[in-house]
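Student: show me how the following folds:
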Amino acid sequence: MSIKRTEDVNLKQKEFYETKKKNLATKIWSYFRNGILNQTRKSLGVERQILDLHTSWLGDLSDKKVLDLGCYAGNSLSFYLAKNSKEYIAIDLSEVGINRLSERLKDLRTAKAYTVDFLSSEFKENNFDIIYAYGVLHHFKNVNQLIERLQDKLNEDGKIISYDPLETSIPIKIIRSLYRPFQSDKEWEWPFTKKVYFKFENAFEILERRAILGKSKWFFLLNLLPYTADKKISISKEWHIEDWEKSQYSNSHMFSCMHLTILMKKK
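Tutor: Got it, this is the predicted structure:
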């Protein structure tokens, strides 16, 4: 896909996130993803665990230039990044989102937010020590183009922290394939395949990775069994810990999961 074609898709993406217009199929999927799955992550403490992991990966930011990529009005760590880094730059396609974030950042002299396309020549900032991409990298269909741009924007020892959905588990792949023809945002939703993951692995040094909702994605089946609520939570947490730990070193276990977070460094 050419830069021009990608920028055209991004204009559609901008309109989608500013208007929030979703068809019925997308609303149902959003309910499943943002409702049921998010509630499961919260009940298992996964959300906090991921944010704590990202904070530890970020380390001391006092001498770091940070790019908060595709952050809309700010993700859970945006304000932390802005307050603690030497220089913080946030970008997103949405003017609505960036205007909200800019209002939150108005008292921070070293923080700026722009409405700009990451792939556009209009975005001239570079030499970033860290690119924080929470739920962002899977919005780019042309992964080679994305990787080239990421490498260009990082400094010599720059790092990327990402968090994205996987489409490597057979049950999830089947569900997504059934849903995709009706999906409002299908032009910019590209969950990681095995091929995509290995492209990142070949282009960057993977320092650490963790995945979630592998074995634990079957939590709902526990409701069919005559267990107490405490027992169900206990089993779900055991499954989550297994996913969290094994995904560090086992590709097969990582690819059985639904979401993946990676700490990678420019080679």
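Student: rest of the way, CA atoms for contacts and neighbours
Tutor: OK.
Student: how far does stretch 142-151 sit from its chain's centre?
Tutor: How far stretch 142-151 lies from its chain's middle: 16 Å, per CA atoms, centre = their mean, to the nearest Å.
Student: can you mark which positions in it are buried?
Tutor: Val143, Leu146, Ile147, Leu150, Gln151 (16 or more other CA atoms under 10 Å).
Student: repeat that for stretch 58-68.
Tutor: Applying 16+ other CA under 10 Å to stretch 58-68 flags Leu58, Leu61, Lys64, Lys65, Val66, Leu67, Asp68 as buried.
Student: including secondary structure and distance to Leu222, could the residues you listed go into TSV?
Tutor: As requested, these are exported to TSV (DSSP: H, G, I helix; E, B strand; the rest coil; distance: CA to CA, whole Å):
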residue	secondary structure	distance to Leu222
Leu58	helix	36
Leu61	coil	42
Lys64	coil	45
Lys65	strand	46
Val66	strand	42
Leu67	strand	41
Asp68	strand	38
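Student: turn the buried residues of stretch 142-151 into CSV, including distance to Phe192 and secondary structure.
Tutor: Listed next are these as CSV, based on distance: CA to CA, whole Å; DSSP: H, G, I helix; E, B strand; the rest coil:
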residue, distance to Phe192, secondary structure
Val143, 10, helix
Leu146, 13, helix
Ile147, 14, helix
Leu150, 17, helix
Gln151, 19, helix
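Student: still on that earlier bit, may I see the buried residues of stretch 58-68 organised as CSV, with distance to Asn34 added?
Tutor: Formatted as CSV, those follow (distance: CA to CA, whole Å):
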residue, distance to Asn34
Leu58, 26
Leu61, 30
Lys64, 32
Lys65, 31
Val66, 27
Leu67, 25
Asp68, 22
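Student: tally of neighbours for the closest residue to Ala111 other than its chain neighbours?
Tutor: Spatial nearest neighbour of Ala111, chain neighbours left out: Tyr88 (4.6 Å); criterion: CA to CA, 6 or more residues apart in numbering. Around Tyr88 there are 26 other residues, counting by other CA atoms under 10 Å.
Student: and this one, please, so the two structures can be compared:
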Amino acid sequence: MKTAEEIIETNIKQKEFYNYKTHKNIPTRIWGFLREKTLKQIRRDIGALNQSYDLHKVWFGDLSDKKVLDLGCFSGNNLSMYMAENSKEYIGLDLSDVAIAKLNDRLKDIPTAKAIAADFLSMTDFPDKDFDIIYAYGVLHHFQNPDVLISKLNEKLATNGIIVSYDPFETSLPIKIIRVLYRPFQSDKDWEWPFTKSTYYKFHNTFKVIERHGVLGKAKWYFLINLLPISSEKKQEIGKRWHQQDWDNSMVSDKVLFSCMHVTMKMQKK
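Tutor: Model (predicted):
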């Protein structure tokens, strides 16, 4: 496992990767297309995408007295402006100075909000702490050593502070096989570490997991339903039913949770 210093060195390369996007090889571009155009569309079709965003707002609660960190926000995610406009203090943080410049332009009329280009692990570059909420959408799996990340999250959170996260799993057999085959060709493999069971349990054992939901368990096979000669309405009905089963059952069943491709969690500092 890499040390914090080694991860910071890796993050310099990650910054260049996201700033210029010229380092993406063909396999990485293909996977990115499948992730953004296919998997994201499936989540949209079955209602999982908006359901996650709506639940994250519920988990935030009243933001008017909250100090919020939008971790790994790039130029702004789906909820960045919502958090910036409603929180007592908002900081968007990302490695990419190019993306942060764009976000700061969007935040220019909100005096309580700002965006910073810095490394979350660097005390020198990012000394801010005592956050009531750390929002990490698609971010926590970018740290190869979860122990280093968990220690830093604990350090940055205020007493009883919460983390709202959304990350990919590689715990189901078909997804694990695909990722093993793809990884040797992946140009961003140094900072792409989808959650294993071990990673999940490290978070579970350190923080209080108040609520969790798995996404794309049984519903990951929705693409096969699209091949059937039935109406679009019937296809979506089946997909939404499968998704809701994943969503509900993964709250209490580790087996169902680990069959899913993604997990979203509300975790509280103990």
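Student: please state their TM-score.
Tutor: For this chain pair, the superposition-based TM-score is 0.98 by TM-score structural alignment, normalised by the length of structure 1; 267 aligned residues with a CA RMSD of 0.9 Å.
Student: that older thread, closest to Trp188 of structure 1 among the buried residues of stretch 142-151 of structure 1?
Tutor: The shortest approach to Trp188 of structure 1 among the buried residues of stretch 142-151 of structure 1 belongs to Val143, at 11.8 Å (CA to CA).
Student: around Ser165 of structure 2, how many other residues sit close by?
Tutor: For Ser165 of structure 2, the neighbour count with other CA under 10 Å is 21.
Student: list the contacts for it?
Tutor: Ser165 of structure 2 sits next to Tyr135, Ala136, Tyr137, Gly138, Val139, Leu140, Thr264, Met265, Lys266 when contact means CA atoms under 8 Å, 6 or more residues apart in numbering.
Student: then Leu263 of structure 1?
Tutor: Leu263 of structure 1 sits next to Trp57, Lys159, Ile160, Ile161, Ser162, Ile206, Leu207, Glu208, Arg209 when contact means CA under 8 Å, 6+ apart.
Student: any of those residues buried? List them.
Tutor: Buried among those by 16+ other CA under 10 Å: Trp57, Lys159, Ile160, Ile161, Ser162, Ile206, Arg209.
Student: the residues you listed in helices, which ones?
Tutor: Counting by DSSP state H, those place Trp57 in helices.
Student: how about a markdown table for the buried ones among the contacts of Leu263 of structure 1, with distance to Phe128 of structure 1 added?
Tutor: Shown next, in a markdown table, are the buried ones among the contacts of Leu263 of structure 1 (distance: CA to CA, whole Å):
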| residue | distance to Phe128 of structure 1 |
| --- | --- |
| Trp57 | 15 |
| Lys159 | 8 |
| Ile160 | 10 |
| Ile161 | 12 |
| Ser162 | 15 |
| Ile206 | 18 |
| Arg209 | 21 |
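Student: Ile225 of structure 2 pairs with which position in structure 1?
Tutor: Structural correspondence for Ile225 of structure 2 with respect to structure 1 (TM-score structural alignment): Leu222.
Student: pretty sure its match sits in a helix.
Tutor: Yes. Membership of Leu222 of structure 1 in a helix is supported by DSSP: H, G, I helix; E, B strand; the rest coil.
Student: and Ile12 of structure 2, how many neighbours does it have?
Tutor: If we define neighbours as other CA under 10 Å, then Ile12 of structure 2 has 13 of them.
Student: repeat that for Asn251 of structure 1.
Tutor: Look at Asn251 of structure 1: counted by other CA under 10 Å, it has 11 neighbours.
Student: now it: how far from Thr168 of structure 1?
Tutor: According to CA to CA, to the nearest Å, Asn251 of structure 1 stands 11 Å off from Thr168 of structure 1.
Student: which ones are touching the residue of structure 1 positioned farthest from its centre?
Tutor: What lies farthest from the middle of structure 1 is Pro226; by CA atoms, centre = their mean that is 35.9 Å. Under the criterion of CA under 8 Å, 6+ apart, the contact list for Pro226 of structure 1 is empty.
Student: mind checking the SS state of it?
Tutor: coil.
Student: mean deviation (superposed) between the lengthiest strand in structure 1 and structure 2, please.
Tutor: The longest strand of structure 1 (DSSP state E) is strand 154-165. On superposition with structure 2, the average gap between strand 154-165 of structure 1 and its aligned counterparts reaches 0.5 Å (mean CA distance after the TM-score superposition for structure 1).
Student: quick check: the helix or strand just after that strand compared with structure 2, mean distance?
Tutor: Next along the chain after strand 154-165 of structure 1, taking DSSP states H and E as the criterion, comes helix 170-179. Mean deviation of helix 170-179 of structure 1 relative to structure 2 after superposition (mean CA distance after the TM-score superposition for structure 1): 0.3 Å.
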